[in-house]
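1. compute the structure for the input listed below.
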Amino acid sequence: MTDSRELDLPAGYVELLEDLKATVKAARTTALRTINTQLIELYWTIGQGVRLQQEQQGWGSGVIKKLSEDLRREFPEMKGLSPRNIQYMTTFAGAWQGGPIAQQAVAQLPWGHVTVLLDKVDTQEKRNSYAAAAVQYGWSRNVLLNMIMNRTLERTGAAPSNFAQQLVAQDTELAQQIAKDPYNFEFLGLSGEVAERELELALTSRITETLRELGPGFAFVGRQVHFDVDGDDYYVDMLFFHMDQNRFNCTKGLRRLGEHFALAA
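-> This is a model prediction of the structure:
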């Protein structure tokens, strides 16, 4: 096959190619951002419905657990429907009450960012400010957490005021996290495996080389190993057992296992 680089390209070809590449990337970012916003809207709607029932009917944790079980039975590919996550949704709906959620900065953030804001920020005004800054500056979740813990906006007074008009830039860490967010994959019924399928297949098809790279003493246990921790679902991409250390070790997956890479046996 003739390499297009060997051809005499007509005038304007390179410029058009670069424009089209930028257009494709922008369209992909827009599509991913739309999916993410739809998921955040869904979570807010679920939380709002539960919150109203809690106020009107006195729903407790037992009802939320039953609701979680019924929803997960209907949508088994959605791991974000655990009792704990539904409680987060309820807190989320109670925190963001002003206007349509899709028009607020928080709707452009991955769900992991939202839970950080709920856990680590004590007033709604500050939550809005940090959400707006995360969108404007493309902060990853770890950067957002560091900014909150350092009280950056409180010290600098640099909270953006135009967050409703901000869009997530396609070349930021935030955009990359939206593209890889397991909640978005599960929302689409893809179960979070699609993005890492090639990596996992490559690793499992060459398990001997993988173990050799990890070092001596490792034994392969399995892939996409399921853990249930207090009703929450966790999946490990690849789980190993180190015989000398007498402990399990894992690769961190699209579907999180907290921030831990090693589990005591």
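2. C-alpha only now, for contacts and for neighbours.
-> OK.
3. the helices in the stretch 51-200 of the chain, which residues?
-> Applying DSSP state H, counting those that start in this stretch to the stretch 51-200 of the chain gives helices spanning 61-74, 83-95, 111-120, 124-137, 141-149, 152-156, 173-180, 182-187, 197-205.
4. would TSV of the ones you listed with distance to Gly12 and mean neighbour count be doable?
-> Formatted as TSV, those follow (distance: least, C-alpha to C-alpha, whole Å; neighbours: other C-alpha atoms under 10 Å):
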stretch	distance to Gly12	mean neighbour count
helix 61-74	53	14
helix 83-95	50	20
helix 111-120	42	18
helix 124-137	34	21
helix 141-149	41	16
helix 152-156	46	12
helix 173-180	30	20
helix 182-187	38	23
helix 197-205	36	13
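5. let me have these in JSON lines, extended by distance to Leu7.
-> Listed next are those as JSON lines, based on distance: least, C-alpha to C-alpha, whole Å:
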{"stretch": "helix 61-74", "distance to Leu7": "55"}
{"stretch": "helix 83-95", "distance to Leu7": "56"}
{"stretch": "helix 111-120", "distance to Leu7": "47"}
{"stretch": "helix 124-137", "distance to Leu7": "41"}
{"stretch": "helix 141-149", "distance to Leu7": "45"}
{"stretch": "helix 152-156", "distance to Leu7": "53"}
{"stretch": "helix 173-180", "distance to Leu7": "35"}
{"stretch": "helix 182-187", "distance to Leu7": "41"}
{"stretch": "helix 197-205", "distance to Leu7": "33"}
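6. which one of the ones you listed lies nearest to Arg247?
-> helix 197-205 (20.6 Å; C-alpha to C-alpha).
7. show me the contacts for Arg141.
-> Residues in contact with Arg141, defined by C-alpha atoms under 8 Å, 6 or more residues apart in numbering, are 112-113, 116, 174.
8. ok, and the closest non-adjacent residue to Thr45?
-> Ala93 (7.4 Å; C-alpha to C-alpha, 6 or more residues apart in numbering).
9. sequence B follows; please return its structure for comparison with A:
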Amino acid sequence: MADLFNAGSDYDQFLRNLKERIRTAHVRAALAVNRELVALYWQIGQEILARQQQQGWGAKVIERLAKDLRKEFPEMRGFSPRNLKYMRAFAEAYPDEQMVQQAAAQIPWFHNCVLLDKVKDPEERLWYIQKTLEYGWSRNVLVLQVESGLYQRQGGAITNFEQVLPPAQSDLVQQIIKDPYHFDFLGLGEERSERILERGLIDHIRDFLMELGVGFAFLGSQYPIEVSGKEYRLDLLFYHVKLHCYVVIDLKMGEFEPEFSGKMNFYVAAVDNLLRSPKDEPTIGIVLCKSKDKTTVEYALQGIQKPIGVATFQLERELPDPLKGILPTAEQLEVELNAAVVEVQPETEESED
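-> Here you go, the predicted structure:
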């Protein structure tokens, strides 16, 4: 025992390494179990599909199958009628078993169920699978990303990255910028300004970082930089840990104006010269505005040698097109509520008498 205790830091290091190996093995075992489970569910779904198509089995076979499987395997969960229907839908969505093994089986089963419910396009579904694997999204985060339309918004900003950055880097940088950004979590009232918007984003920094995406580290708001004895302040400064570069964000409550690009070019140049180290990649500038005209932005970015992107933000989530014109507007609701108050007022007064 004395020898063991005298080992000191050697034993501590040994224990840490052993714990890490056990954790890694445990994770690998869990992933292997998940892959086997998803593969089994796909096979069950394929069998159900084949018999319904070839032998004309109806929907009632699902209920009977669920009952028989739960009777035979009472200790196993997952054989409810609802889950068997998911298995059938899963097999129908992925007719190629190789695709299941290489992609869908790499994420948990209930992640796959979310994608079956909410994403109908196969290419989009595969994109969400890849991002889930890359970023380790939980099921709730996956739901949030799907419902926010991340696939459609990713890489949608207007930029000059292709012209000023190497091809491999420009593709990566383009993908970190969305358009539009959804800031509906702010709940801003009628009084809206750039400072109020900035303050709201800082107060809701967790939601803001989630909307920006994985890799953004917040460094400060109204971040001061000094050039030739004069102080300038950056609305928001971030560092992107995956791209290894600073990211400057300038907030504008109105429509994009050409002079915004010149101002951002100055900010990016200043950060490159004052903050960037030799190990950092070139600083990126993002102008976030309420609206933009594509041609105006493209003209404004022509000839600028610093990487700058222009994207928009929304303070309220827009309704899907099928619901536009059906649901009442806020103004209509206010009129209806006022009318209702007027109608019930006499009854209220009489009851009080």
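10. what's the TM-score for these two chains?
-> TM-score for the superposed chains, counting by TM-score structural alignment, normalised by the length of the first structure: 0.54, backed by 157 aligned residues with a C-alpha RMSD of 2.5 Å.
11. nearest to Asp232 of the first structure, of the helices of the stretch 51-200 of the first structure?
-> Closest approach to Asp232 of the first structure among these is made by helix 83-95 (6.9 Å; C-alpha to C-alpha).
12. now the closest one on the second structure. Mean distance?
-> Taking mean C-alpha distance after the TM-score superposition for the first structure, the mean distance separating helix 83-95 of the first structure from the aligned residues in the second structure is 0.7 Å.
13. and for that helix, what are the contacting residues?
-> 43-48, 50-51, 64-65, 67-68, 80, 114-115, 118, 124, 231-232.
14. what about 6 Å?
-> 43-44, 47-48, 51, 65, 68 (C-alpha atoms under 6 Å, 6 or more residues apart in numbering).
15. ok, stretch 213-232 of the first structure next?
-> Contacts for stretch 213-232 of the first structure (C-alpha under 6 Å, 6+ apart): 82, 233-243.
16. which of the contacts of Arg141 of the first structure sit farthest apart?
-> Checking those with C-alpha to C-alpha, the most distant pair is Val116 and Leu174, at 14.1 Å.
17. of all the helices of the stretch 51-200 of the first structure, which lies closest to Thr23 of the first structure?
-> helix 173-180 (15.6 Å).
18. in the second structure, what range does the closest one match?
-> Matched against the second structure by TM-score structural alignment, helix 173-180 of the first structure finds no partner residues.
19. helix 111-120 and that helix, what's the angle between them?
-> On the basis of axes from the mean of the first three to the mean of the last three C-alpha atoms, to 10 degrees, helix 173-180 of the first structure is oriented at 120 degrees to helix 111-120.
20. coming back round to it: what is the aligned counterpart of the residue nearest to Thr45 of the first structure in the second structure?
-> The pairwise alignment with the second structure assigns Ala93 of the first structure to Ala91, based on TM-score structural alignment.
21. check Gln38 of the first structure too.
-> Under the alignment (TM-score structural alignment), Gln38 of the first structure pairs with Glu36 in the second structure.
22. Gln103 of the first structure now?
-> Matched by TM-score structural alignment, Gln103 of the first structure corresponds to Gln101 in the second structure.
23. can you count the residues close to that match?
-> If you count neighbours by other C-alpha atoms under 10 Å, Gln101 of the second structure ends up with 15.
24. now the one 4 residues further on
-> By the criterion of other C-alpha under 10 Å, Ala105 of the second structure has 25 neighbours.
25. is Cys289 of the second structure in contact with Val310, as I believe?
-> No. Cys289 of the second structure is beyond contact range of Val310, at 7.6 Å (criterion: C-alpha atoms under 6 Å).
26. who's more crowded, these two?
-> A direct count of neighbours by other C-alpha under 10 Å for Cys289 of the second structure and Val310 places Val310 higher, at 28 against 23.
27. circling back: against Glu336 of the second structure, how distant is the closest residue to the match of Gln38 of the first structure other than its chain neighbours?
-> Take Glu36 of the second structure and drop its neighbours on the chain: the residue closest to it by C-alpha to C-alpha, 6+ apart is Ala105, 7.8 Å away. As judged by C-alpha to C-alpha, to the nearest Å, Ala105 of the second structure and Glu336 of the second structure stand 51 Å apart.
28. over to Gln130 of the second structure?
-> For Gln130 of the second structure, the distance to Glu336 of the second structure - C-alpha to C-alpha - is 47 Å.
29. what does Glu63 of the second structure give?
-> Distance, Glu63 of the second structure to Glu336 of the second structure, by C-alpha to C-alpha: 47 Å.
30. one more: Leu65 of the second structure?
-> Leu65 of the second structure is 52 Å from Glu336 of the second structure, where distance means C-alpha to C-alpha.
31. stretch 253-263 of the second structure aligns to what range in the first structure?
-> Using TM-score structural alignment, stretch 253-263 of the second structure pairs with nothing in the first structure.
32. OK, contacts around the residue nearest the centre of the second structure?
-> Geometric centre of the second structure, nearest residue: Gln145, 4.0 Å, by C-alpha atoms, centre = their mean. Applying C-alpha under 6 Å, 6+ apart to Gln145 of the second structure gives no contacts.
33. just give me the match in the first structure for it.
-> By TM-score structural alignment, Gln145 of the second structure lines up with Met147.
34. Ser129 of the first structure versus its match, what's the distance?
-> 11 Å.
35. and Asp19 of the first structure, what's its match in the second structure?
-> Match for Asp19 of the first structure (TM-score structural alignment): Asn17.
36. neighbours around that match, how many?
-> 12.
37. which of the contacts of helix 83-95 of the first structure sits closest to Ser140 of the first structure?
-> Distance to Ser140 of the first structure, by C-alpha to C-alpha, is smallest for Tyr43 among the contacts of helix 83-95 of the first structure, at 20.5 Å.
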